[in-house]
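Participant: take this sequence and fold it.
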Amino acid sequence: MTGPKALLDQDGVRLTVDEAVATITLTNPAKRNAQSPALWRALAEAGRLLPGSVRVTVLRGEGKSFSAGLDRQAFTPEGFEGEPSFIDLARGSDADLDAEIARYQEAFTWWRRSDIVSIAAVQGHAIGAGFQLALACDLRVCADDAQFAMRETSLGLVPDLCGTQPLVQLVGYARALEICATGRFVHAAEAETIGLANVVVPAAELSAAVEDLTAALLAAPRDAVIETKALLRGAAGRTYDDQRAAERAAQGRRLRDLAGVGE
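Facilitator: Here you go, the predicted structure:
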């Protein structure tokens, strides 16, 4: 057997692939894995580089924190070297500002595609952009020291990295509004109670819990998982009868495949 293969290691992001499992690691623990446009580009590139053999993608952060959110350097007049500062972006046209935010969002949009199941392994702080990155994944396994907070509103901003919809889907509108508008911390025990965390374990057991969940996800036939995920992802946007029809069509495809009957 071959070991994990490194496909990317740049700008605070490392991607390794071991057969059906990809691991994406945030690699700047000295800054609590603070995020930047360069990191977002690397995350988007990691999604593009995933081989077709990958079924489960695990996202983790090195060190004591998953991600403490956006690097505060973004709010300085200088911004990041080689990048337009947020102040410069704000002074540009509406179209340019919209396009730049859309590019940032690309780092957060691919985690829920139907051909993979993504797991965020969260320890310590997951704040702002870090919270939204955890929300980008299908599932969240949390250490008992995990702390989530959506601090954008406290800074006069809004959560704009694709986190608002999954947060509402997970915890409901009223609780999502309260969490975002107050910017308060949601600790691991509460996260599990309200459905934000799938499971909470002692910090020393986080890696083992992720490995157990990964193994369970890989136990089922891939195409059955893909079809089931697509059904569940689309359910909220369908009527009851449309969902029934989608279930029938998906099951028909599965039965034909199992019976070796072509379309």
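Participant: only C-alpha atoms for contact and neighbour calcs from this point on.
Facilitator: OK.
Participant: what residues sit buried inside the top helix by length along the chain?
Facilitator: Using DSSP state H, we find that the single longest helix of the chain is helix 240-259. By 16 or more other CA atoms under 10 Å, the buried positions in helix 240-259 come out as Q243, A246, E247, A250, R253, R254.
Participant: which residues in this structure form helices?
Facilitator: So, for the chain - with DSSP H - the helices run 37-49, 86-91, 94-109, 129-136, 164-171, 173-182, 188-194, 206-219, 222-235, 240-259.
Participant: deepest in the core, which of those helices is it.
Facilitator: Greatest average neighbour count among these goes to helix 129-136 (a mean of 26), per mean count of other CA atoms under 10 Å.
Participant: against which helices or strands is that helix packed?
Facilitator: The contact analysis (3 or more CA pairs under 8 Å, 6 or more residues apart in numbering; DSSP states H and E) places helix 129-136 against helix 94-109, helix 164-171.
Participant: and G124, which of these is closest to it?
Facilitator: helix 164-171 (19.0 Å; CA to CA).
Participant: what lies in contact with stretch 235-251?
Facilitator: E227, L231 (CA atoms under 8 Å, 6 or more residues apart in numbering).
Participant: please state the offset of it from the chain centre?
Facilitator: 25 Å (CA atoms, centre = their mean, to the nearest Å).
Participant: just put the helices of the chain in JSON lines and tack on distance to A74.
Facilitator: JSON lines is the format used below for the helices of the chain (distance: least, CA to CA, whole Å):
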{"stretch": "helix 37-49", "distance to A74": "9"}
{"stretch": "helix 86-91", "distance to A74": "6"}
{"stretch": "helix 94-109", "distance to A74": "13"}
{"stretch": "helix 129-136", "distance to A74": "12"}
{"stretch": "helix 164-171", "distance to A74": "21"}
{"stretch": "helix 173-182", "distance to A74": "21"}
{"stretch": "helix 188-194", "distance to A74": "28"}
{"stretch": "helix 206-219", "distance to A74": "31"}
{"stretch": "helix 222-235", "distance to A74": "33"}
{"stretch": "helix 240-259", "distance to A74": "43"}
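Participant: next, the second sequence, to be compared with the first:
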Amino acid sequence: MANQNILSEIRDNVLYVTINREHKLNALNKDTLTELAEAIELAANNDEVRGVLLTGAGEKAFVAGADISEFSNYSIEEGEELARAGHKNVFDAIESCPKPVIAAINGFALGGGLELAMACHIRIASDNAKLGLPEVSLGLIPGYGGTQRLTQLVGKGKAIEMITTADMITAAQAEKIGLVNYTVPQAELIAKAEEILNKIKLRAPLAVASAIKSINASLQYDVDGFETEIKEFGKCFDTLDFKEGTTAFLEKRKPVFIGK
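Facilitator: All right, here's what the predicted structure looks like:
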């Protein structure tokens, strides 16, 4: 069945995913999260896909938050399950995706929208973007990893300030504190994301996946990141891409990687 809430297509080995609820400022409802989960699973398992570019429809919003109308009457148990399912199926799945996922943040990235962007591996913001986690103004806290990923990205003090004040910050401020990698004019947003992906596409896909896995391990309390790196480093030696990369280096030519 065709997606109703996102647009997705593969072009030049990149899976373009656009959250397509512009009339709702691309707010995340259950169906949208389900479709996002399917898109990320496709990216992870499709050899044609070398990277993902995730954005929102229109110029006003990347994702302005979660669709509050869906959970305003939830119980404790329902609230926990909402967060747990979102973590597993979407946000953690994006972070663990072996293909790099770049968020192109056009306009508002608030609440679940900023959490979605933070789950991505790289973030680029248009200069009109506004970012924040306003959940405490609704009597909630971020439930899709926001308290954890924001702290990892900007540090404890700034994370507590942003979350407890519920204030929005500008794209320029977000870049200054390390929340986004780059701030660019809106007209250049997608091109900047494509520029980075085009560089990554020239590298060995299995090595890129190993790098993502090892970097993620550095932030997992129950995993030895150094041991993960050692094992992933060793695995690279059993790939055709390693043979190609070293041979090309010695022959002073550009490598051609096949992801095997």
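Participant: rewinding a little: out of the helices of the first structure, which is closest to G63 of the first structure?
Facilitator: If we rank the helices of the first structure by CA to CA, the stretch that ends up nearest is helix 206-219, at 12.8 Å.
Participant: what span of the second structure is the closest one aligned with?
Facilitator: Per TM-score structural alignment, the counterpart of helix 206-219 of the first structure in the second structure is residues 189-202.
Participant: quick one: A207 of the second structure from D241 of the second structure, how far?
Facilitator: 8 Å (CA to CA, to the nearest Å).
Participant: cool, A119 of the second structure as well?
Facilitator: Distance from A119 of the second structure to D241 of the second structure, by CA to CA: 28 Å.
Participant: cool, and K24 of the second structure?
Facilitator: 44 Å.
Participant: the two: who's more crowded?
Facilitator: D241 (22 against 13; other CA atoms under 10 Å).
Participant: what's the one helix or strand the more buried one maps to packed up against?
Facilitator: Element membership of D241 of the second structure [criterion: DSSP states H and E] is helix 240-250. For helix 240-250 of the second structure, there is no helix or strand it packs on, judged by 3+ CA pairs under 8 Å, 6+ apart.
Participant: mind redoing it with 10 Å?
Facilitator: helix 205-217, helix 225-236 (3 or more CA pairs under 10 Å, 6 or more residues apart in numbering; DSSP states H and E).
Participant: in a markdown table, list those helices along with distance to V49 of the second structure.
Facilitator: As requested, those are exported to a markdown table (distance: least, CA to CA, whole Å):
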| stretch | distance to V49 of the second structure |
| --- | --- |
| helix 205-217 | 10 |
| helix 225-236 | 20 |
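Participant: superposed on the first structure, what's the mean shift for stretch 226-236 of the second structure?
Facilitator: In the superposition with the first structure, the average deviation recorded for stretch 226-236 of the second structure is 2.8 Å (mean CA distance after the TM-score superposition for the first structure).
Participant: give me the number of neighbouring residues for the residue nearest to A43 of the second structure when sequence neighbours are not counted.
Facilitator: Excluding the flanking residues, the one nearest A43 of the second structure by CA to CA, 6 or more residues apart in numbering is V49, at 5.8 Å. By other CA under 10 Å, 21 other residues sit near V49 of the second structure.
Participant: and the equivalent of A189 of the first structure over in the second structure, how far from L42 of the second structure?
Facilitator: Residue pairing (TM-score structural alignment): A189 of the first structure is matched to A172 of the second structure. As judged by CA to CA, A172 of the second structure and L42 of the second structure stand 33 Å apart.
Participant: now do L219 of the second structure
Facilitator: 25 Å.
Participant: how about I105 of the second structure, what's its partner in the first structure?
Facilitator: The alignment partner of I105 of the second structure in the first structure, by TM-score structural alignment, is V122.
Participant: what's near enough to touch its match?
Facilitator: 59-61, 64-67, 130-131, 134, 140-148, 188, 197, 200, 203, 206 (CA atoms under 10 Å, 6 or more residues apart in numbering).
Participant: now S154 of the first structure
Facilitator: C180, A181, T182, G183, R184 are the contacts of S154 of the first structure under CA under 10 Å, 6+ apart.
Participant: A166 of the second structure too?
Facilitator: L110, G111, G132, L133, P134, E135, V136, S137, L138, I141, I160.
Participant: please repeat the previous calculation with a cut-off of 8 Å.
Facilitator: G132, L133, P134, E135, V136, S137.
Participant: ok, the residues you listed in the first structure, which still hold?
Facilitator: Shared with the first structure under both residues aligned by TM-score structural alignment, their matches' CA atoms under 8 Å, the contacts from the contacts of A166 of the second structure are G132, L133, P134, E135, V136, S137.
Participant: rewinding a little: what is the burial count for the residue lying closest to the match of A189 of the first structure once chain neighbours are set aside?
Facilitator: Spatially, and ignoring its direct neighbours in sequence, A172 of the second structure is nearest to T183 (6.5 Å; CA to CA, 6+ apart). Residues near T183 of the second structure, counting by other CA under 10 Å, number 25.
Participant: likewise for the one 5 residues further on?
Facilitator: Other residues near E188 of the second structure come to 14 when the count uses other CA under 10 Å.
Participant: mind listing the strands for the stretch 1-150 of the first structure?
Facilitator: Here the stretch 1-150 of the first structure has its strands, by DSSP state E, counting those that start in this stretch, at 5-10, 13-18, 21-26, 56-61, 117-122, 125-127, 139-143, 147-149.
Participant: next one: the fifth one to chain centre, how far?
Facilitator: In this case it means strand 117-122 of the first structure. 7 Å.
Participant: once aligned to the second structure, how far is it on average?
Facilitator: After superposition, strand 117-122 of the first structure averages 0.5 Å from its match (mean CA distance after the TM-score superposition for the first structure).
Participant: ends of stretch 17-34 of the first structure, how far apart?
Facilitator: End residues of stretch 17-34 of the first structure are separated by 24 Å (CA to CA).
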